[in-house]
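Q: Sequence and predicted structure below; questions after.
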Amino acid sequence: MTDFPHHAFREYDIRGIAATDITEALAYRLGQAFATMLPANESRPVIVGRDVRLSGPGLQTALIRGLNDAGLHVMDIGIVPTPLAYYAVHQLSAAGSVHVTASHNPSEYNGFKMMIGTSSLHGHDIQRLKELMQQDLRTDKATGSCTPFSITDSYTQFVVNDCPLSRPFKVVIDAGNGPSGMIAAPLYRQLGCEVIELYCEPDGRFPNHHPDPTIAENMVDLANTVRAHKADLGIAFDGDGDRIGIVDEHGTIIWSDMLLLLLSRRLLLEYPGATIISEIKSSQMLYNAIEQAGGKAVMWRTGHSLIKAKMKETGALLAGEMSGHLFFADRFFGFDDAAYAGARIMQMLADTGSTFSELLADVPITVATPEIRIACSDQEKFDVVDQAIIHFKSLGYDIIDIDGMRIRFADGWGLLRASNTQPALVMRFEAPDNKRLDEMRALIESWLDTQ
């Protein structure tokens, strides 16, 4: 296969420009290669769905043809958030899933997120898949079939039964014109909520704003609508529904590490001593609060697939990332699902009878930067971080190096790591005040300037 898009095969998924990197020919080969990675004589169906991108139908059709030609049966769940594909695998005991999506990337992108069994494909498995896709995988197996299947009613009923609300909420939801509005709006209404919808019409052009709730400017319409309607909270979803963003009753963004802090405290009342995982970019206040509440806090590498694998390894009941992935394994299946997370967050508010600001009142106030991205080629970025670790360790700094370099100061921390999804370095800092924040930032940035 000429012009093979090696760069599209990332740590957690396959993602690139539709019709250039991500072609229907590539999708067909992916179907065949995915079949090869399944256990021999696998007879269970593969779940296939897609998000709302305009390139999705052609890619999905080609993918299914590749799976069928490899002898596999497919259950086509249509346009749904990625977590519903995960849910379908668990509930139907399927062989795995391939979801056609580029998550929160701009509309011209597309790609694939995959599971074999109930484990997300990542790392070496994605590289193995890439190798197989460049081989001749023609087979003489009998052609498989494709059956349309709706998983939505089953999913909705599961969440309604799992997350009853002791009091109703007025909630604004912003689906960013992705598929989540079709699921979350009726779901939250069944929970008894008054739901005000923003950009819930599926539109693969994403005409209103970029579907990424980790960027503050994408949350402005949601915040304004919450204030205008005097709603209790606002919930935003990314382009494929596995990441959540929250604003409180004042329209203030509650970042994901603080959401995880609150959910952790709640969980530890029921499961004392439980293990809870977050990532290298999260606030130290989160880790301190988990330990103070009697939990075991684990700091791990960034990436939804890596977090899910670590949860299975440690038996953790809850996890979360700054990017808005929240993972529940106490009453759920351990995967990231924004619609379900929204229901759990509302249940927490209902059961405590408190607002976000009241629940966070005892958390020490710190100053933190957002993620700061610095352009750096894929060829250089990991080496730069390795050199930083050597340099700052030689100066005696206390460093966590499980995923880049997190320097621990007595009163805060600074992070430098290589992005897994972009040709960039990522920095983040947390300190007691802006003066100290600037000092921490200058320490790392002045070293970077010499490189």
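A: Alright, I've got the coordinates. Computed from a predicted structure; not experimentally measured. Residues are numbered from 1 along each chain as shown.
Q: switch to C-alpha atoms for all contacts and neighbour counts from now on
A: OK.
Q: How about the residue nearest the centre of the chain: what's its closest non-neighbour residue?
A: Most central residue of the chain, judged by C-alpha distance to the mean C-alpha position with Cα atoms, centre = their mean, is residue 325 at 3.9 Å. Leaving aside its sequence neighbours, residue 325 sits nearest to residue 243 (Cα to Cα, 6 or more residues apart in numbering; 4.7 Å).
Q: What of residue 50?
A: On the basis of Cα to Cα, 6+ apart, the spatially nearest residue to residue 50 that is not a chain neighbour turns out to be residue 100, at 4.4 Å.
Q: Comparison target below:
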Amino acid sequence: IILTASHNPKQWNALKLLNDKGEFISGENGAEVLALAESEDFNYAEVDDLGKYETRDDAFDIHIQQILDLPMVDVEAIKAKKFKVVLDAVNSTGGIAIPMLLDKLGCETVKLYCEPTGRFPHNPEPLKEHLGDICELVKKEGADFGIVVDPDVDRLALIDEKGEMFGEEYTLVAVADYLLKHKNGVAVSNLSSSRALRDVARDHNSGYFASAVGEVNVVTLMKEKNAVIGGEGNGGIIYPDLHYGRDSLVGVALFLTHLAKENKTVSELRAGYPAYFMGKKKIELTPEINVDDILSQMEKEYQNEEVSTVDGVKIDFENNWVHLRKSNTEPIIRIYTEAKSQEEADRLGDEIIAKIRSLI
């Protein structure tokens, strides 16, 4: 059990439950846990029969050493580059762990918000509008790039040497580019992640598969397809040679290896990938409208396109895509789009909203 508020303020600390493999439990297992918690069919242990616990202060060291020992992490190549890196850890445990890793890799670390107080100095979602401080500091320090992690240190965003966002979606793309260049296999992400990962996989004559949204769904499909790399477009890297969980530390080590071997700046690396832009919109419906019926009608409306109903309705057009997902709590359809320009992504979202309204 992990006690965490994730990217929420500290008063929202709650529980993340893992199975015996150290992976998040499935929805089915979660339902079992809730049923047990709500039942009266168990006995509490008496005080003299309570279990035992132990504390460890070497967990970071063990984790980092396992990363350094990975064949695809080239420690010497990274050390030779003597990278200078700015780190924004949003006052989380990333402020302890990431500098430890960077030190082992011979990098100079400039720390920003690295005191693990749990008091976020800015909105912890690693989005451009929240990261002005690190973007400025990267330029001021003349750093090679910047690293941003969320409070759980499972999302990894990067800033290039010009103080510009690398793009959360492109963290996974860059790491997959490196791995698939050297290993045969497939890549997996979720249906709402960038098409750029599919494009990079095809460039390396590799396969690409998309799961329903949610880490547990990505992991299930990765195991089914024996994927080399997987993750989520929000900067979550899942590298099964280490473990089946999103992990910013292994993401940093693999990205640094890629950067060192490519002998490019971060902005040059980013320019080599397909340029896509995402849009996010939503349409609020009245409670009496059946959202499932609307999604079913949209599926029929675009039946001549490539359509997936694994998670809501995703429609893949030749040059863009749209993904429709219903809210579990409100009569809302969330609309995710991606295209080769921001204007096109937004236009597609508006077009889909108009189509939905015409069906109501």
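A: Received the coordinates, thanks. Because the structure is a prediction, the values reported are computed rather than measured.
Q: returning to that earlier point: ok, the residue nearest to residue 325 of structure 1 touching residue 340?
A: No: with contact taken as Cα atoms under 8 Å, residue 243 of structure 1 and residue 340 are classed as non-touching, separated by 10.5 Å.
Q: before we move on, back to that, the residue nearest to residue 50 of structure 1 reaches residue 60, doesn't it?
A: Yes: because the distance of 6.5 Å satisfies Cα under 8 Å, residue 100 of structure 1 is recorded as touching residue 60.
Q: Show me which of these two is the more surrounded one.
A: Between residue 100 of structure 1 and residue 60, counting by other Cα atoms under 10 Å, residue 100 is the more crowded of the two (29 against 25).
Q: re earlier: could you tell me how far the residue nearest to the centre of structure 1 is located from residue 256 of structure 1?
A: According to Cα to Cα, to the nearest Å, residue 325 of structure 1 stands 8 Å off from residue 256 of structure 1.
Q: Ok, residue 142 of structure 1 next?
A: Relative to residue 256 of structure 1, residue 142 of structure 1 is positioned 47 Å away (criterion: Cα to Cα).
Q: would you list every one of the helices in structure 2?
A: Under the criterion DSSP state H, helices of structure 2 are mapped to 27-38, 59-68, 75-81, 94-104, 132-141, 168-182, 196-203, 215-225, 248-262, 266-271, 291-301, 342-359.
Q: closest to residue 9 of structure 2 out of those?
A: Comparison of the helices of structure 2 against residue 9 of structure 2 by Cα to Cα identifies helix 94-104 as nearest, at 15.8 Å.
Q: mind checking the SS state of residue 76 of structure 1?
A: Secondary structure state of residue 76 of structure 1, per DSSP: H, G, I helix; E, B strand; the rest coil, is strand.
Q: Count residues in the vicinity of it, would you?
A: Neighbour count for residue 76 of structure 1, taken as other Cα under 10 Å: 22.
Q: wait, it sits on residue 148?
A: Yes: checked against Cα under 8 Å, the pair residue 76 of structure 1 and residue 148 is within contact range at 4.6 Å.
Q: Alignment lookup: the residue nearest to residue 325 of structure 1 to structure 2.
A: Residue correspondence to structure 2 (TM-score structural alignment): residue 243 of structure 1 is matched to residue 155.
Q: Could you do residue 176 of structure 1 as well?
A: Using TM-score structural alignment to pair residues, one finds that residue 176 of structure 1 aligns to residue 90 in structure 2.
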